[in-house]
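Asks: give me a 3D structure for the following:
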Amino acid sequence: MVGLNRSYPEANVPQYLNESGRAMLAAGQTDCLHDAALAHPFLNAAELEAWPGSVTDNSELSKVVHMASPLFREGAPTTPVLLYHAIADEFAPIGAARALAGKYCAAGTPVQRAENPIGEHGTEAAAGLPAALTYLTDRFAGKPAPSTC
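Replies: Just a heads-up that it's a prediction; the model follows:
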């Protein structure tokens, strides 16, 4: 939410959050992703919502998310991609990650998907970090990119 608010100030992201969500947004302005994940493990998106329903199903906020998502942009990377994702991620639903992998695979981009059945958005950022660093180390070392396409 901090990233969306910073990138798209005209969207007024805080309007979609309750008092607790706005406080977290304000307090997290200088956090790196790891700090935020450690500060709020197992955070449920429903705890941040300004009204009943789902933050990710809000049609106005979804417009902002679409602007930020590579799924809705033309083209695909020409370099290999690792997509690691928690299956139960409520902020970035797994279906969108699978669709993005399919889009990239169809374009010929080598994609390695790693889906974690445990955790959610914040915990996966930390849990997936070792695999992401290994993936990058291997690419810089010239090792062939694995693909699950």
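Asks: could you use CA atoms for every contact and neighbour count after this?
Replies: OK.
Asks: residue 36 reaches residue 123, doesn't it?
Replies: No - using Cα atoms under 8 Å, residue 36 makes no contact with residue 123, being 9.6 Å away.
Asks: for this structure, which segments count as strands?
Replies: Assigned by DSSP state E, the strands in the chain fall at 81-86, 111-116.
Asks: relative to strand 81-86, how tilted is the last one?
Replies: Read it as strand 111-116. Put simply, strand 111-116 runs at 10 degrees to strand 81-86, going by axes from the mean of the first three to the mean of the last three Cα atoms, to 10 degrees.
Asks: pull the residues that contact strand 111-116.
Replies: Strand 111-116 has contacts (Cα atoms under 8 Å, 6 or more residues apart in numbering) with 80-87, 101, 104-105, 124, 145-149.
Asks: tell me the buried residues within those.
Replies: Buried subset of these (neighbour count, 16 or more other Cα atoms under 10 Å): 80-82, 84-87, 101, 104-105, 124, 145.
Asks: dump the residues you listed into TSV; add distance to residue 24 as well.
Replies: Formatted as TSV, these follow (distance: Cα to Cα, whole Å):
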residue	distance to residue 24
80	34
81	31
82	29
84	25
85	23
86	22
87	24
101	31
104	34
105	37
124	19
145	38
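Asks: here's the other one to compare against:
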Amino acid sequence: MIPARLNPTSAGPIRRWCAALLVTLTAVTAAVAATGTAAAERVPTPEHDSFYDAPPNPGSLANGTVLIGALGGTSGTYSAGLGLLALSALDRIVPEANIPALLNDRGRTALAQNTRACGHDFGGKYAFSHLDDYAASPGLATHPRITALANRFRLDGNVPGAPSFVWHSTGDDALPIAATDAAVAAWCGAGATVSYRRTSTPTHLVSALSGVADALHFLDDRFAGVPAPAGCS
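Replies: Modelled structure (predicted):
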């Protein structure tokens, strides 16, 4: 998701900054985008850690499966770094969730070594790794604390307040498109302005890169003062 909130009068340096940021964002997953959205509009956190250990409401986890999918669904694949990327994001955004307590020494070391890493760093380092090799006990992706966080940071739980550009592919082999479809539908139902490009480009990596040109065009129009089309398209 690319939100357009910036003042067009500062387009020169900001456009260059956004172009660089966008390249980084192509490696960031929907799971981390969800946690980043929650961080930007952060919900007050509970006083007690027991919140994170409480069983989630199964009926409200539809889009939380994006985070769980990034953690468990990519384990052992070329996209396995998405799991550690998601854990790192959660650790930074919700330190009181105590993610390191769910990890073994290898997992805690991985988090400590990547505190300033970007998405592509995780992808290169941890391709074909297995998430549970870093966990204190098997089944980390479905640990009650993780599923509670997934429920908390559902994609459809934070409606963007600025015009937004979204793209995803039915051919994404790491993060299924269903959760993005549901999130966009929820945002549009809440009155958000969203430009959604739904493609059939194969694989997670290629489909991520395939939307860059359209996303940059979307940003260029906003910086030029062209209003985003109202509603959803």
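Asks: just the TM-score for the two chains, thanks.
Replies: In this superposition the chains share a TM-score of 0.66, using TM-score structural alignment, normalised by the length of structure 1; 139 aligned residues with a Cα RMSD of 3.4 Å.
Asks: got a markdown table for the strands of structure 1, with distance to residue 6 of structure 1 too?
Replies: Converted to a markdown table, the strands of structure 1 look like this (distance: least, Cα to Cα, whole Å):
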| stretch | distance to residue 6 of structure 1 |
| --- | --- |
| strand 81-86 | 23 |
| strand 111-116 | 28 |
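Asks: for those strands, which one sits closest to residue 132 of structure 1?
Replies: When the strands of structure 1 are compared by Cα to Cα, strand 81-86 sits nearest residue 132 of structure 1, at 7.2 Å.
Asks: next one: the closest one to chain centre, how far?
Replies: 9 Å (Cα atoms, centre = their mean, to the nearest Å).
Asks: for the strands of structure 1, which one sits closest to residue 141 of structure 1?
Replies: For residue 141 of structure 1, the closest of those is strand 81-86, at 15.4 Å, according to Cα to Cα.
Asks: can you tell me what sits against that closest one?
Replies: With Cα under 8 Å, 6+ apart, strand 81-86 of structure 1 has contacts from 94, 97, 101, 109-121, 124, 128, 132, 135.
Asks: which of the residues you listed are buried? Put it as a ChimeraX command.
Replies: Buried members of the contacts of strand 81-86 of structure 1, defined by 16+ other Cα under 10 Å, are picked up in ChimeraX with:
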select :94,97,101,109,110,111,112,113,114,115,116,119,120,121,124,128,132,135
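Asks: mind telling me what residue 31 of structure 1 corresponds to in structure 2?
Replies: Using TM-score structural alignment as the criterion, residue 31 of structure 1 maps onto residue 117 of structure 2.
Asks: I should have written residue 12 of structure 1 there, sorry.
Replies: By TM-score structural alignment, residue 12 of structure 1 lines up with residue 98.
Asks: how about residue 110 of structure 1?
Replies: Structural alignment (TM-score structural alignment) places residue 110 of structure 1 against residue 193 in structure 2.
Asks: got a list of what that match touches?
Replies: Applying Cα under 8 Å, 6+ apart to residue 193 of structure 2 gives the contacts 162-164, 228-232.
Asks: what's the closest of these to residue 140 of structure 2?
Replies: Nearest to residue 140 of structure 2 among the contacts of residue 193 of structure 2, with distances taken as Cα to Cα, is residue 164, at 32.5 Å.
Asks: give me the number of residues near the closest residue in space to that closest one that isn't next to it in sequence?
Replies: Spatial nearest neighbour of residue 164 of structure 2, excluding adjacent residues (Cα to Cα, 6 or more residues apart in numbering): residue 3 at 4.4 Å. Number of residues near residue 3 of structure 2 (other Cα atoms under 10 Å) recorded here: 17.
Asks: could you measure from residue 3 of structure 2 over to residue 11 of structure 2?
Replies: 15 Å (Cα to Cα, to the nearest Å).
Asks: just confirm the match of residue 12 of structure 1 contacts residue 91, I think it does.
Replies: Yes - using Cα under 8 Å, residue 98 of structure 2 makes contact with residue 91 at a distance of 7.0 Å.
Asks: need the helices for structure 2, in chain order.
Replies: Ranges of helices in structure 2, per DSSP state H, are 11-25, 30-40, 50-53, 65-68, 81-93, 105-113, 119-126, 144-152, 178-189, 204-210, 212-223.
Asks: whereabouts in structure 1 does the longest one align?
Replies: It stands for helix 11-25 of structure 2. Under TM-score structural alignment, there is no match for helix 11-25 of structure 2 anywhere in structure 1.
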